[in-house]
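Novice: Okay, sequence plus prediction incoming.
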Amino acid sequence: MPQRISIQGAVTIPFQDQTLPKQPIIYRTYKTRYIGLLAIVILNIASGFVWLTYSAVPAQAMAFLNCTGFVINLTSILYFIAYVLMTPISGWMCERHGIQRSLIFGATLQIVGSWIRFVGTLVDSTPQQPEGRLALTLVGQVIAAAAQPFFMNVPPKYAAVWFSEHGRATATMIGSVSSSFAAALAQLVVPAITIDADSVKRTVLICAIISIAALFPNLLIAERPPTPPSPSAAEALLRTKEEPFLISLKKALTNPQFLLMMLVFGTFTACFSSFTALIAQFTAPYGYTSSEAGYFGAAMIFSGLLGACISVPLLDKFKHFNGFSKIMVIVSSAMFVTLIFAIRRNLSGGIMAISVILGISGFSVLPAGLEYGVEITYPVTPASSTSLLWGFSQLLTVIFLIILGVLQNDDLSATKGINPPMIFIAIWAIVFGVVPMFMIKIQYLRAEAEEAMRQREKSCHQQQEVPLAREC
């Protein structure tokens, strides 16, 4: 009869080997892990192009679809709404059916939605009868939007299974910020290839082709490595059945420290997302063009990507997620406060400088927050904590977009220099970002568990008993 292994925090499962090894498990990583990470990045890039196909070129899109600006904004808002609705499903599928199947399912949704949009471009549309093209466009946009959480929620889970403790945060950073990189890239490329209303059809076709191309790298992903890269990954690899997703969600939602982290993460994600989306509206009363506003947003995104590439590998080495996040949320909040006074006429240099600092501080918080969310909820599965963090942040973003739209007052901004949306963002960032961040207690449960398992393995080996993850 096969022996049974008991793992703390996991189910009891049979171990099939008749003779248990007498040597410690050797943790190793495989170069193929980068294939999966690249596949996630490519999917996020494709998602960014599909998401911003119309909102990156509103004038051309309105002429092509014969619709109002509200409908063009709706194509973007649908992505946030669909994300909130599909986040629980994507998390459940990732845990139940595995990373590869979850990614392939999301990629398939994106392909179907993208090609429905293209079919819509073949339908005649006039100002008197725009319904057919518009209906297919919105249906395709909703289906494609439903795919996004399958790509954005998976990086921490993939990093936990394939990367060691010295590379997890970097892998999470690359996978997570790829969606922001995609948005910046789409904002540059889509306007360049969409010259007029007639070229919108070509752009939609290109995005549909990109969605198909993004599927193929996922076919090369292995579900899990042959041997574990870390003690926590070894524990996950020994399980034959993951903990039910709803139970994992319940554990995370009843963790006070995680709830604080969720509020902080959601606050700053919503602040950055809404600021990026509406920066043209915030600056227009002061005489800045849409192109200039685009430069501010691009500066924030690209500087943020550069800052994350530098800071997150250091986090991988030193593991000070909590302390680092506190510093970054203070800097970010200070920049939002400064923008209240900096968004003025003929101060483009100052706005650009603040955007750069804001990008560096803000984008560094995202991967650090995702990794710290996994740490303080361990042994809850990474897909559960990540789904909650991203889902709440997207819901908050939708609420922000509505509130900021109501608060926007061009006359007040132009005559008295008062910018109500920026005041709202700054106050919210301080009250619901900085304050809760300093209420979070330092907890590195996964790191502590891994160190305990390493010590246990060493002790068991000295006693010539079974090594890691088996009862000594």
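Specialist: Arrived safely. These figures come from a predicted structure and were not determined experimentally.
Novice: rest of the way, CA atoms for contacts and neighbours
Specialist: OK.
Novice: following the helix or strand encompassing Ala252, which helix or strand comes up?
Specialist: Secondary structure assignment for Ala252, by DSSP states H and E: helix 245-253. Scanning the chain past helix 245-253 towards its C-terminal end, the next helix or strand to appear is helix 256-283 (assignment: DSSP H and E).
Novice: okay, now the one to match up with it:
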Amino acid sequence: MRMTGPVTGSRWTAIVGYSLVGAATQLVWLNFAGVTTVAADRYGVSESAIGWLAQVFPLLYVVLAIPCGLILDRWFRAGLIAGAVLTALGALLRLVGDDFGWLLAGQIVASIAQPLVLNAVTGITGRYLPARDRPTGIAVGTASIFAGMVIAFLLSAVFTTSESLPTMLWVTAGFCVLAALVLIIALRNQGSFEVPPLRPDRSALKVAWSDSLIRRLCFLAIFPFGVFVAMSTFAQALLEPAGVSGGTASVILLVNVIAGVLGSAIIPILVVRRRAESSLLVVSLASTAAACVLLALAPGVVTGFVAITLIGLLLLPALPIVLELVERRTGEADGTAAGLIWMAGNLGGLVVAVVVGLLVDHPLAAFLVMAVIAVIAVPGARALRQPIAELRAQSQP
């Protein structure tokens, strides 16, 4: 492949810029997750209304995933920069007025930007890293997305009062603006690998969806995404009857995401080197099911820490592994293919969260439902062994 554009410095700078923006999208998304009650009191709205500040993100992602993927496949650099700028703009809009209306406006703008950024995780590595470094690049980019969740939880732990919420929003806006500037400078200064153009008679969506492996990965993504989102949303309520306080549950979830960041940054790299993608997916799903069964039968502080941390450590790395397979499979339509994966995952998150939400007063049943959902996906993960082996053979010179 040839390089396009000027080449200065390490092309990893582009990955660093992308990682900062990826973290920024999650920071804006979850800013109020740990201060819902405080925010509701400050802005004079219900806790449900504050919840919508986060819920607009997965809802709009399902709608915009494919259009944003198509934009990235046609105008990658412009589309990604637009996502970074819109994320910063959304964060800044929340500073215009100290009321719920401006908060919601900022969240909507940032939620439009999110698929432009997250869909680009495979494209940024495919365009700015050689093939040998792409699994590492995808692992780093994905881990940074989860790291943004950690930053959001940490900020909500620091800025806990009504009077401190504006400061939290200023800190968030500063981070988002800085991340956008770093990415823009990095993309202007770094050359990129050429990506084969689509044939005139083929659309990116047709290329992505016509691939049986991509369709199978989309179906598989529904299950781990669904369990993780449902667990993150309702763990505190489901563990409360067992004597787990809200503060303790927040710490458990924070440790869960930190474990996921570490796992996503390390495990996929080792798995790809050992050619064990299918095995890791099977292990992560089976371990998640076992952890959910443990929580169903023996809920408590200790089991909560052990089970939910295990879920984060093994389940979240499934995402970069799946995305790395997508990058290898669809170089000409990677944005759209990644969009399909993210869309399926967000759809799974919405559906499973709704089901678990209906069972929130019945923790035993809720945890068992999540266990069953994880188990259902195990045969599909095992069946990927042969297609992945064929993909690896095709990738070898």
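Specialist: It's in. The structure displayed is predicted, hence computed values, not measured ones.
Novice: The helix holding Ala252 of structure 1 vs structure 2, average offset?
Specialist: Between helix 245-253 of structure 1 and the corresponding residues of structure 2, superposition yields a mean separation of 4.0 Å, by mean Cα distance after the TM-score superposition for structure 1.
Novice: Show me what Glu277 of structure 2 lines up with in structure 1.
Specialist: Alignment note: Glu277 of structure 2 maps to Phe321 in structure 1; criterion TM-score structural alignment.
Novice: Sorry, wrong one. I was asking about Val369 of structure 2.
Specialist: Match for Val369 of structure 2 (TM-score structural alignment): Phe424.
Novice: which element is that match on?
Specialist: Using DSSP H and E, the element containing Phe424 of structure 1 is helix 420-429.
Novice: Outside of that helix itself, list whatever touches it.
Specialist: Defining contact as Cα atoms under 8 Å, 6 or more residues apart in numbering, one finds that helix 420-429 of structure 1 is touched by 267-268, 271, 282, 333-334, 336-337, 339-340, 404-405, 407-409, 413.
Novice: Just the buried residues out of those residues, in ChimeraX syntax.
Specialist: Provided next is the ChimeraX selection string for whichever of these are buried by 16 or more other Cα atoms under 10 Å:
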select :267,268,271,282,333,334,336,337,339,340,404,408,409,413
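Novice: As a check, name the ranges of all helices in the stretch 151-300 of structure 1.
Specialist: Listed in chain order, the helices found in the stretch 151-300 of structure 1 under DSSP state H, counting those that start in this stretch are 155-162, 168-193, 200-213, 231-238, 245-253, 256-283, 290-318.
Novice: Please give me every residue in contact with Val374 of structure 1.
Specialist: For Val374 of structure 1, the contacting residues are Pro156, Val380, Thr381, Pro382, Ser385, Thr386, Arg446, by Cα under 8 Å, 6+ apart.
Novice: Going by secondary structure, the nearest residue to Pro14 of structure 1 once chain neighbours are set aside is in what exactly?
Specialist: Spatial nearest neighbour of Pro14 of structure 1, excluding adjacent residues (Cα to Cα, 6 or more residues apart in numbering): Arg4 at 4.3 Å. Using DSSP H and E, the secondary-structure element containing Arg4 of structure 1 is strand 3-5.
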